[in-house]
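Visitor: show me how the following folds:
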Amino acid sequence: MGAVSSYPARAVVDLAAIRSNVRSLSAHAPSAQVMAVVKADAYGHGLVPSATAAVAGGATWLGAAQVPEALALRAAGLAGPRILTWLYGPGAPLREAVEADVDLSVSAHWAFEEVVTAARAAGRAARVHLKVDTGLGRNGLTASDFAALLPAVLRAEADGAVRLVGVWSHLAFADEPEHPAVRAQEVAFAEAVRLAEDAGARLEVRHLANSAATLTNPSIHYDLVRPGIAVYGLSPVPQLGGPADFGLVPAMTLEAPLVNVKEWPAGAGMSYAHQYVTERDTVIGLVPLGYADGVPRHASGTADAPGGPLLVGGRVLGVAGRVCMDQVVVDLGPGATDRAGDRVELFGTGAGGGPTAEDWARVAGTISYEIVTRIGPRVPRVHVDSEPDARVDAVPSPSAENEVRA
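Guide: As a prediction, this is how the structure comes out:
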């Protein structure tokens, strides 16, 4: 396995869970195709293995925010699914994307001009999705810019430079389904679609629903839904239900061994600034994961408020003291018999009461998306498959060496 596999921690990713999650998402949106969003190294799960599993689960589209991600998917042999990429600046390798049959989002006039130039250089029509900003206030054409650009896009389509494939947008409050902004964006999006179709656009797909809307708002599933975090088994609306409530299974388990165990006296501080001081004689353990690996420093703990949860020997304990760059300390309790080499689980499926990424998010004051995507590249992703009869090809992740086991 080489040097990377000797790293004393790992993120285990169950590809069967990703396949199962995509099937569940398809069931939530039976009238739509599924685009599995695999940006940010598949939310930290490993780009190519996760994308391959998502396609095996029924995804017919893949979403990659960055052009290099989209090109990496094609280079890895993922030729079947459609791939959309949407976040790029002037001078991006758009010709390579067109040549690789990658769909391109257009969110500004300059971007459309560069797409047309790339298509002509490639000698083939670029597949284009116009993104309209319906109220998120982020990327996308304003309603007036959308209306102004549309005639130029249709002229370029008539000239054979582009094919206007879709219109899309992104919700600002999808995780709050009853928020009035959701309905306002639905109306604005429907108007943009109507404008395009009345102008003669022959759209293949209209897409607005992300993970939260896929699970909670069937009225906007349209032709295509774009789940991201839910593909990896985490709930985008934890206030409404956990993964199991939506038929999802968390795919990633972050684990490491104890690398040191020792007795520690009462009244002694642990870790930087002695934020945690023991109240009695105890046993402490060292876990070789820290903020350089993505463990949030905000999940540090005190004696009164334990930090991020850790499953050790069947019991859930908390980080004791400051999260360090490479390690955290855990108070194992008086008389603990844990030993170096014993497994520690930071988060996983939650089975048996174990901690989850959502538990860490609550302690750190963030969202589960950040917990999984921030896991650093030096932590090996180990891809396993819990379906005994499944056949999985080993495909290295760009971020770490991988192991794929049946």
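
Visitor: contacts and neighbour counts: CA atoms only from here.
Guide: OK.

Visitor: and the helices in the stretch 251-400 of the chain?
Guide: Remark: helices assigned in the stretch 251-400 of the chain by DSSP state H, counting those that start in this stretch are 357-364, 368-373.

Visitor: give the contact list for the spatially most central residue of the chain.
Guide: Nearest to the geometric centre of the chain sits residue 43, at 2.7 Å (C-alpha atoms, centre = their mean). By C-alpha atoms under 8 Å, 6 or more residues apart in numbering, residue 43 lies in contact with 228, 229, 232, 369, 372, 373.

Visitor: quick check: residue 24 touching residue 247?
Guide: Yes: taking contacts as C-alpha atoms under 8 Å, residue 24 lies within contact range of residue 247: 5.9 Å.

Visitor: quick one more, to check against the first:
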Amino acid sequence: MDATTADTTAARSATPSRAWAEIDLAALRGNVRALRERAAGAALMAVVKADAYGHGLLPCARAARQAGADWLGTATPEEALALRAAGVGGPVLCWLWTPGGPWREAIEADVDVSVSGMWALREVTDAARAAGRPARVQLKSDTGLGRNGCQPADWPELTAAARAAETEGLIRVTGLWSHFACADEPGHPSVAAQLTAFHEALATAEAAGLRPEVRHMANSPATLTLPEAYFDLVRTGVAMYGISPVPQVGGPADFGLRPVMTLAAHLAHVKRVPGGHGVSYGHSYVTPGETTLALVPLGYADGIPRHASGAGPVLVAGKLRTVAGRVAMDQFVVDLGGDSARVGERAVLFGTGEHGEPTAEDWARAAGTIAYEIVTRIGARVPRLYRDDPEGAGGPGGGGGPEGRSDEPVAGTAYPHPEQGRR
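Guide: From the prediction side, this is the model:
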């Protein structure tokens, strides 16, 4: 077997036969660097909650660290502890706690924990006593989002109690923070109101004697559009994965970002059918004439939005197509019209958009949602392939020319991550 044949065989074996999500780690690192440059003077937290927005917790956390991310952010304690169990070091903040959570484990793993009320402060100080070491605590203020966070009326009590616990040696208040409600709507009146409320919360905390390491409020949209919200740290989530949180202002390229995930599948079936042929459940689509139907083996069990039935865009056989009929649990159909395709040929649901394929934003519009949801909902039975090629691949889905019609992935650029089986 010559070297070329060996490379092609290796590439074929690395690509799943049904479907896959290709994750471009070089693009992720480039996005982190671009965001750090935009928020120069502030530290950057790479938010890797929800399995890194569906991209893979550990590979993305490590790539973000390599690109200079100062902090990592998770929602659940389990996510933060998974990072530590895998040997990922550096500051990590975890913010979504419920009573009885693994406070002691987080303290012993040197994870910063977020506290929004007196009940949480009591639990974390009890855990610190049990652990025999102080907890790293960040206090969250509700400046107007109305979710987690301490209300302004209760903030003086919480900050005073936190300072008392700090004096006792039970905690170290490392951060003060809040979260925007409408930063993705630049100019919304709530943005300025929340900034004012956060400044007031900071003043109250300072008066209580707290001197945190970081103060932070800016999420991805604020990082891209609101420099006055940078403070000491910005928290970049969806922007790090190359998705614009403010598509009405600009797409990823306008902010120096590149989408990280490409979702593709191999066609499972191709057939000619006559006109008047019903397609998928309910026959919401009926062929207008004799045509070719192609079956894409992805469905709502894989995270493809059922709301995108009859609307979701797909690149097949070099052209953009639309989902024909309803998205089923495991599959959907596209009508190729007068065109042909081969069984096993690649269909690209979304990617960078640079090769004619749709983007996650296109799917969001088709489904009446946001691109955050499109990438985050891609399910665990879709394997992630990690590419780390600074030059990029030859086409959408990891191979082929600009039309994405090659049946072979580019040899050596896409590979299953060694931790894939533990996702």
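
Visitor: re earlier: aligned counterpart of the residue nearest to the centre of the first structure in the second structure, please.
Guide: Aligned by TM-score structural alignment, residue 43 of the first structure pairs with residue 53 of the second structure.

Visitor: by how much does the stretch of helix or strand residue 64 of the second structure belongs to deviate from the first structure on average?
Guide: Using DSSP states H and E, residue 64 of the second structure sits within helix 57-66. Averaged over the aligned pairs, helix 57-66 of the second structure sits 0.6 Å from the first structure after superposition, using mean C-alpha distance after the TM-score superposition for the first structure.

Visitor: give the buried residues for that helix.
Guide: For helix 57-66 of the second structure, the buried set under the neighbour-count rule, 16 or more other C-alpha atoms under 10 Å, comprises 57, 58, 59, 60, 61, 62, 63, 64, 65.

Visitor: hang on, the earlier thing: so can I have a markdown table of the helices of the stretch 251-400 of the first structure showing distance to residue 398 of the first structure and mean neighbour count?
Guide: Output for the helices of the stretch 251-400 of the first structure, formatted as a markdown table (distance: least, C-alpha to C-alpha, whole Å; neighbours: other C-alpha atoms under 10 Å):
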| stretch | distance to residue 398 of the first structure | mean neighbour count |
| --- | --- | --- |
| helix 357-364 | 23 | 21 |
| helix 368-373 | 14 | 21 |
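
Visitor: so which of those helices gets nearest residue 134 of the first structure?
Guide: Evaluated with C-alpha to C-alpha, those place helix 368-373 nearest to residue 134 of the first structure, the distance being 23.3 Å.

Visitor: circling back to that earlier point, now the match of residue 43 of the first structure: how far from residue 255 of the second structure?
Guide: Separation of residue 53 of the second structure from residue 255 of the second structure (C-alpha to C-alpha, to the nearest Å): 19 Å.

Visitor: now swap in residue 388 of the second structure and tell me
Guide: 22 Å.

Visitor: ditto for residue 280 of the second structure
Guide: Counting by C-alpha to C-alpha, the separation of residue 280 of the second structure from residue 255 of the second structure is 40 Å.

Visitor: the second structure: matching residues for stretch 349-356 of the first structure?
Guide: Counting by TM-score structural alignment, stretch 349-356 of the first structure pairs with residues 352-359 of the second structure.

Visitor: and that stretch, end to end?
Guide: From its first residue to its last, stretch 352-359 of the second structure covers 6 Å (C-alpha to C-alpha).

Visitor: same question, stretch 251-259 of the second structure
Guide: Note: stretch 251-259 of the second structure ends 10 Å apart using C-alpha to C-alpha.

Visitor: enumerate the positions of it that are buried.
Guide: Residues of stretch 251-259 of the second structure classed as buried under the neighbour-count rule (16+ other C-alpha under 10 Å) are 251, 252, 255, 257, 258, 259.

Visitor: and for stretch 83-98 of the second structure?
Guide: Of all the residues in stretch 83-98 of the second structure, those buried under the rule 16+ other C-alpha under 10 Å are 83, 84, 88, 89, 92, 93, 94, 95, 97.

Visitor: how close does the equivalent of the third one over in the first structure sit to residue 331 of the first structure?
Guide: Residue-level alignment of residue 88 of the second structure against the first structure, with TM-score structural alignment as criterion, gives residue 78. Distance of residue 78 of the first structure to residue 331 of the first structure, computed by C-alpha to C-alpha: 47 Å.
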